[in-house]
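# How does the following fold in three dimensions:
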Amino acid sequence: MHSIALRLNPQQDLKAELDYIVRQRTIEAACILTCVGSLSKATLRLANQSQPSIYKGRFEIVSLTGVMSRHGSHYHIAMADKTGQTIGGHLLEGCLIYTTAEIVIGVLPNFSFKREFDEATGYNELVVYGSGE
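As a prediction, this is how the structure comes out:
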């Protein structure tokens, strides 16, 4: 594994920038190792909901996790408001950086992550190609 470290700036879209990085660098498989930062707007899909939920304010990113590939990525985020109340869900485009997002990505050179339709779930799900050996 090798890593990529980066910082996003105010008003950049968190998901759009992450997806751009994997496309630009033609990354086949990677994961989020860590992320700290803040958002001024968050667009999430909450559990078992079909429509996005939009939050405006000042939020600390307390966790970001995900698998990444130029073939499609999947991220979940947890964020806290000024009282420390935390909410999390599926990261969608429309999450705007407030002050910063400091991110480290782990690139997995022996794998390829693809998204293929899964009849059991009705969604395009992760299929892993390659091995860690």
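# make it CA atoms for all contacts and neighbour counts henceforth
OK.
# Just list the residues touching Lys56, thanks.
With contact taken as Cα atoms under 8 Å, 6 or more residues apart in numbering, Lys56 is in contact with 40-42.
# Surely it is in a strand?
Yes - counting by DSSP: H, G, I helix; E, B strand; the rest coil, Lys56 is part of a strand.
# how far away is the nearest residue to Ala30 once chain neighbours are set aside from Tyr75?
Distances taken as Cα to Cα, 6 or more residues apart in numbering put Val107 closest to Ala30, at 4.2 Å, once the chain neighbours are dropped. To Tyr75, Val107 is 15 Å away according to Cα to Cα, to the nearest Å.
# let's see this one next to it:
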Amino acid sequence: MPLLPLRLPPGADLREALEEATRQPGVGSAFVVSGIGSLTQARLRFAQADVETVIEGPLEILSLSGSLAENGVHLHMAVSRADGSVLGGHVGHGCAIRTTAEVLLALLPDWQLTRAHDAETGYQELVAMPRPPKRG
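All right, here's what the predicted structure looks like:
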């Protein structure tokens, strides 16, 4: 399984940068294996919440994980404040990198990850399908 290490610079939007990475040639579907760094602010949607909460920094990214499908991402993150308190949830747009973010992606060239509406959950859920073999 090929790996892609990324370093995201100050000011970058964490989620947007990862969405952009999936649009690069040869990337497509991937899972976030690891992510650390710092943020000036985070936008997280907590469990069963309908809206995102803005958390002002400085913040440390303690963990970042999720799936990067070709038509959407599903990311979760835990961040800590300067006092050590920790918050976590679903990552929204607007998580601004403070000094850096270091992310390791596991690329899935033999798989196509997409998201499709699931009638049972009401959400866009992951659909994983093997890619058809390339014809030479």
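# More neighbours: which of Val107 and Tyr75 of structure 1?
Neighbour count, other Cα atoms under 10 Å: between Val107 of structure 1 and Tyr75, Val107 has more, with 22 against 17.
# Tell me which residue of structure 2 lines up with that one.
Matched by TM-score structural alignment, Val107 of structure 1 corresponds to Leu107 in structure 2.
# Scan the contacts of Lys56 of structure 1 and report the most crowded one.
Ranked by neighbours (other Cα under 10 Å), the contacts of Lys56 of structure 1 are led by Ala42, which has 26 neighbours.
# What segments of structure 1 are strands?
With DSSP state E, the ranges of strands along structure 1 come out as 2-8, 30-45, 53-68, 74-80, 86-91, 96-107, 111-118, 123-130.
# Any chance of CSV for the ones you listed, columns distance to Gln24 of structure 1?
What follows is these, written out as CSV (distance: least, Cα to Cα, whole Å):
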stretch, distance to Gln24 of structure 1
strand 2-8, 13
strand 30-45, 13
strand 53-68, 13
strand 74-80, 17
strand 86-91, 20
strand 96-107, 14
strand 111-118, 16
strand 123-130, 21
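# Out of the ones you listed, which gets nearest to Tyr20 of structure 1?
Closest to Tyr20 of structure 1 of the strands of structure 1 is strand 53-68 (Cα to Cα; 10.7 Å).
# Arg23 of structure 1: which of the strands of structure 1 is closest?
Judging those by Cα to Cα, what sits closest to Arg23 of structure 1 is strand 53-68, at 9.9 Å.
# and Leu3 of structure 2, what is it in contact with?
Contact partners of Leu3 of structure 2, counting by Cα under 8 Å, 6+ apart, are 104-107.
# Most neighbours among those residues, which one?
Busiest of those [other Cα under 10 Å] is Leu105, holding 25 neighbours.
# can you tell me how far the nearest residue to Arg115 of structure 2 once chain neighbours are set aside sits from Leu75 of structure 2?
Once flanking residues are discounted, Arg115 of structure 2 sits nearest to Leu126: 4.7 Å by Cα to Cα, 6+ apart. Using Cα to Cα, Leu126 of structure 2 is found at 12 Å from Leu75 of structure 2.
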